[in-house]
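Trainee: predicted model follows, preceded by the sequence.
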Amino acid sequence: MSRGIEVVEPGPLTLVQDLGRRGHLAVGVGRAGAADVSSYLVGGRLLGNPAGLGALEATFGGLRLRARGDLLACLTGAPAPAEVDRRAVPYAAPFVVRDGQELCLRMPLSGLRTYVSFRGGLAVPEVLGSRATDTMSGLGPEPLRSGQVLEVGAAWDDFPHVDLAPLPSPPSGPVELAVLPGPRQDWFARPQSLAEYEWSVSGRSDRKGIRLEGEPIERHAAWRDVELPSEGMVRGAIQVPPNGLPVLFLNDHPVTGGYPVIAVVRTADVDRAAQLQPGQKLTFRWERR
């Protein structure tokens, strides 16, 4: 191995991610991939990488890596204070980690998931055309562990043309997400109530979905004791189980579900949802197609 990273401390949860697996829903394999796609893509662009190379998705920071060989790295997503051998490094701008130096990522100031990208990408084996870790199915690399060494791929001939991206940080206060009407609105007594309540992000949320806490949404009397046959699910779907508390599906969601979908979050807002911390407040805004 000519260049790579050694995991000193993996943090609470650090995964290898890319753009995910496409075209396998028919056989029950979800897409997975980076939860905050736009942040992942910006990190690669700042390093001159083509889209789709492997990067790290660190949840709540706590990550320490030791370079094997000289590396060019970039941090995007949740802005976590970071240091290379106790020297502060920038956010959303490339920086060098020399052979033997340690990159330390602390808890983010806002947001949940920080992306650590390297020029050349992480060269871990592909599974069904992707290097992404799917926490639902178990496909892809396992979560990072101490002592593990990951290879970094060869750098590309084209060098980055942008050295800084002025990115807004994920908000730490209340967040509003735009939603479209779901296919099962008739299953609820007052589907508009989804946008009337303020919700709180549950600590039981994960890459499969964001569980919301608040005022339960009531089913229509005609459907109160009726079972819904399993239907296909998409990223951003808001499913409401019998307890009335919505679940917003993220990248590792099940490909089918048996609870009615009241709404679907617009694609551009799912990335924002992926950065919500436990306890953060959330509201929805109805939009029409």
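Mentor: In hand now; what should we look at?
Trainee: use CA for all of it now, contacts and neighbours both
Mentor: OK.
Trainee: contacts only, for the spatially most central residue of the chain.
Mentor: Nearest residue to the geometric centre of the chain (C-alpha atoms, centre = their mean): A35, 1.8 Å. Counting by C-alpha atoms under 8 Å, 6 or more residues apart in numbering, A35 touches R207, L250, N251, D271, A274.
Trainee: mind telling me what element it is part of?
Mentor: Using DSSP states H and E, A35 falls within no helix or strand.
Trainee: quick one: it from G279, how far?
Mentor: Noted for A35: a distance of 19 Å to G279, by C-alpha to C-alpha, to the nearest Å.
Trainee: V264 too?
Mentor: 22 Å.
Trainee: between the two, which one's more packed in?
Mentor: For V264 versus G279, neighbours defined as other C-alpha atoms under 10 Å are more numerous around V264 (22 against 14).
Trainee: give me the element the spatially closest residue to L177 that is not a sequence neighbour is part of.
Mentor: Excluding the flanking residues, the one nearest L177 by C-alpha to C-alpha, 6 or more residues apart in numbering is F284, at 4.9 Å. Counting by DSSP H and E, the element that carries F284 is strand 281-286.
Trainee: need the max-distance pair from the contacts of A35.
Mentor: Largest separation among those by C-alpha to C-alpha: R207 and D271, giving 11.8 Å.
Trainee: of those two, which one has the most company?
Mentor: Set R207 next to D271 and count neighbours by other C-alpha under 10 Å: D271 wins out with 21 against 18.
Trainee: second structure for comparison follows:
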Amino acid sequence: MTETEWPATGPGAAEHGAAEHGAAGLEVVRPGPLTTVQDLGRRGVAHLGVPRAGALDEPALRAANRLVGNPDGAAALETTVGGVALRALGAVLVAVTGAPAPVTVDGRPAAWGTAVRVPAGAVLEVGPATHGVRSYLAVAGGLAVPAVLGSRSTDLLSGLGPARLAGGDRLPVGPPAAGPRADLVPAAAPPAELVLRLRLGPHTDWFTTVHGLARDTYRVAAASNRVALRTEGPGLRRARPGELPSAGMVLGAVQVPPDGQPVVFLADHPTTGGYPVVGVVPAPDLAAAAQARPGTPVRFVLLRGHGLPL
């Protein structure tokens, strides 16, 4: 089984060395621009008005957990572009997946995409993503922050779950599981072009045509976040005035606000909305959306009811 291990030599190693045989944990040295705790989200509570939340790139979260022997849904860290730095309060086994980024332990290069042992007192740093947007850092045992409605995920829309990371925060880590560990996991390259399949409906008749979505090129807008991937391109023209009554929204719904620019709902999306929905992007396509940087070209592929291209 492949993993990297470093001796404890960094500053603070002696101070924290006693923690190696105590409760494991991580102290935030540098939180990065936006780092949150995420698992697979809050399922089955949308009727309560609670968003799903959870990792935007689910395959990357599952992969990181498998590398350290965790269940697929164990809580881990999701970083955004700028990475994170953490001090190990006890010896831990970690793995970084998702957006490729340099990984170091006390300043020395360590492996991305495989298990790395970090001694007590050492500083683990995930640097800025070289491609893509979001990296995932899993630790054996999972992050043992309190669960809210069955999930440890941070929800930036509703405010449920732990707050986004700040310097000096301490994150508890659970006991390592006895499950099997993967040696390496396949990783998809962040997209040069984001291709999103789109199952049309229910409000296509609110627009003069939706087939322009397949012809025109859109780009990922800088205003994209965990709530939605926003696009820039030719606006869809309304065929009727007025607004819809508020209705339930699902993951991947493509809502069109008054400016005509399609908005693809991601994990922190609201559970209701009043703008027309032209279609739904299947969940497997959303992992690539989570890694698409602003300016990335977006192409929609329109599907029939049975999932076949038009």
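Mentor: Noted; the coordinates are in hand. For clarity, every value in this text was computed on a predicted model and none was experimentally measured.
Trainee: before we move on, back to that, secondary structure and distance to S230 of structure 1 added to the contacts of A35 of structure 1, as a markdown table?
Mentor: Compiled in a markdown table, the contacts of A35 of structure 1 are given as follows (DSSP: H, G, I helix; E, B strand; the rest coil; distance: C-alpha to C-alpha, whole Å):
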| residue | secondary structure | distance to S230 of structure 1 |
| --- | --- | --- |
| R207 | coil | 21 |
| L250 | coil | 18 |
| N251 | coil | 19 |
| D271 | helix | 26 |
| A274 | coil | 25 |
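Trainee: of these, closest to G182 of structure 1?
Mentor: Nearest to G182 of structure 1 among these, counting by C-alpha to C-alpha, is L250 at 16.0 Å.
Trainee: which residue in structure 2 lines up with that closest one?
Mentor: Residue pairing (TM-score structural alignment): L250 of structure 1 is matched to L266 of structure 2.
Trainee: how about that match, what does it touch?
Mentor: L266 of structure 2 touches L56, R226, V227, A228, L229, L251, G252, L286, counting by C-alpha under 8 Å, 6+ apart.
Trainee: between the two ends of stretch 248-266 of structure 1, how far is it?
Mentor: For stretch 248-266 of structure 1, the end-to-end distance is 12 Å (C-alpha to C-alpha).
Trainee: only the buried residues of it, if you could.
Mentor: 248-255, 257, 259-266 (16 or more other C-alpha atoms under 10 Å).
Trainee: returning to that earlier point: structure 2: which residue goes with the residue nearest to L177 of structure 1?
Mentor: That one, F284 of structure 1, aligns with F300 by TM-score structural alignment.
Trainee: same check, this time on V179 of structure 1
Mentor: In structure 2, the residue matched to V179 of structure 1 (TM-score structural alignment) is L198.
Trainee: picking that back up, now the contacts of A35 of structure 1 in a markdown table, please, with extra columns for distance to W223 of structure 1.
Mentor: Below are the contacts of A35 of structure 1 laid out as a markdown table (distance: C-alpha to C-alpha, whole Å):
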| residue | distance to W223 of structure 1 |
| --- | --- |
| R207 | 29 |
| L250 | 26 |
| N251 | 29 |
| D271 | 32 |
| A274 | 31 |
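Trainee: ok, so of the residues you listed, who is nearest E227 of structure 1?
Mentor: Nearest member of those to E227 of structure 1, counting by C-alpha to C-alpha, is L250, at 23.6 Å.
Trainee: so what's that closest one closest to, chain neighbours aside?
Mentor: Excluding the flanking residues, the one nearest L250 of structure 1 by C-alpha to C-alpha, 6+ apart is G209, at 4.8 Å.
Trainee: residue contacts, that neighbour?
Mentor: If you count contacts by C-alpha under 8 Å, 6+ apart, G209 of structure 1 has them with V247, L248, F249, L250, N251, D252, H253.
Trainee: let me have the residues you listed in TSV, extended by distance to G173 of structure 1 and secondary structure.
Mentor: Shown next, in TSV, are the contacts of G209 of structure 1 (distance: C-alpha to C-alpha, whole Å; DSSP: H, G, I helix; E, B strand; the rest coil):
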residue	distance to G173 of structure 1	secondary structure
V247	20	strand
L248	19	strand
F249	21	strand
L250	20	coil
N251	23	coil
D252	25	coil
H253	26	coil
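Trainee: turn these into a markdown table, columns for distance to T76 of structure 1.
Mentor: Listed next are these as a markdown table, based on distance: C-alpha to C-alpha, whole Å:
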| residue | distance to T76 of structure 1 |
| --- | --- |
| V247 | 26 |
| L248 | 23 |
| F249 | 22 |
| L250 | 19 |
| N251 | 18 |
| D252 | 21 |
| H253 | 24 |
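Trainee: of those, which is the nearest to L128 of structure 1?
Mentor: D252 (15.3 Å).
Trainee: quick check: that closest one touching A32?
Mentor: Yes: using C-alpha atoms under 8 Å, D252 of structure 1 is in contact with A32, at 4.9 Å.
Trainee: from E102 of structure 1, how far off is D134 of structure 1?
Mentor: In terms of C-alpha to C-alpha, D134 of structure 1 sits 28 Å off from E102 of structure 1.
Trainee: you'd agree E83 of structure 1 is up against C104?
Mentor: Yes: counting by C-alpha under 8 Å, C104 is a contact partner of E83 of structure 1 at 5.2 Å.
Trainee: neighbour count for those two, which is higher?
Mentor: Neighbours were counted for E83 of structure 1 and for C104 using other C-alpha under 10 Å; C104 has more, 23 against 17.
Trainee: who's in contact with that one?
Mentor: G62, L63, R64, L65, A82, E83, V84, D85.
Trainee: let's see 6 Å
Mentor: By C-alpha atoms under 6 Å, 6 or more residues apart in numbering, the contact set of C104 of structure 1 is L63, R64, A82, E83.
Trainee: one more: A115 of structure 2?
Mentor: Contacts of A115 of structure 2 by C-alpha under 6 Å, 6+ apart are E3, L67, V94, A95.
Trainee: rerun at 10 Å
Mentor: Contacts for A115 of structure 2 (C-alpha atoms under 10 Å, 6 or more residues apart in numbering) come out as 1-5, 64-69, 93-96, 138-140, 181-184.
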